[in-house]
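Q: kindly generate the corresponding structure for this input.
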Amino acid sequence: MANETTSTQSETPDLSHLGYEQARDELMDVVRRLETGGLTLEESLAAWERGEALAKHCQAKLDGARARLDAAIGGEEG
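A: Prediction:
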């Protein structure tokens, strides 16, 4: 059983196929499930890890959008 936990924790989910809105919606669902409770410890940990990955993905999408906006604004001023 310890090997299963270790292998799942070391895997990084591929979220590249998710757009910002999809990732945000899934993140909100994960938070809702965690707040509602009723999950086992393993389910809670898996949901938390998924939520962390989704939050990082959303932040990266927002950072990318900000960089594009900054570049567009900078290009108009120059």
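
Q: could you use CA atoms for every contact and neighbour count after this?
A: Noted.

Q: which stretches of the protein form helices?
A: According to DSSP state H, the chain carries its helices in the segments 2-10, 20-36, 41-77.

Q: just the residues contacting the shortest one, thanks.
A: This means helix 2-10. Outside helix 2-10, the residues within contact range by C-alpha atoms under 8 Å, 6 or more residues apart in numbering are E49.

Q: I'd like the structure of this one too, to check against the first:
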Amino acid sequence: MSADRPELTYEQAREELVEVVRKLEAGGTSLEESLALWERGEELATTCQHWLDGARERLTKAQTTHEEKPK
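A: This is a model prediction of the structure:
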């Protein structure tokens, strides 16, 4: 995460990523703008993956804890 940008929620990052993809698909941007959008999209995709990995880890931990409890 960049120090100059606050951490986004998963939903915020996903929404912004969708918008970045729309702009790239629509075209009409300069090469420099396209590269900046691509880089931002990569950052947003990494943020989303971070959130998903964390959620997967929490689910796995919860399932393991639940399975270890005696019935």
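
Q: could you dump the helices of the first structure to CSV with mean neighbour count?
A: Converted to CSV, the helices of the first structure look like this (neighbours: other C-alpha atoms under 10 Å):
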stretch, mean neighbour count
helix 2-10, 9
helix 20-36, 15
helix 41-77, 14
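
Q: where does stretch 47-63 of the second structure end up in the first structure?
A: With TM-score structural alignment applied, stretch 47-63 of the second structure matches the range 57-73 in the first structure.

Q: how near is the most centrally placed residue in the first structure to A71 of the first structure?
A: By C-alpha atoms, centre = their mean, the first structure has its centre lying nearest to L54, at 0.7 Å. Distance, L54 of the first structure to A71 of the first structure, using C-alpha to C-alpha, to the nearest Å: 26 Å.
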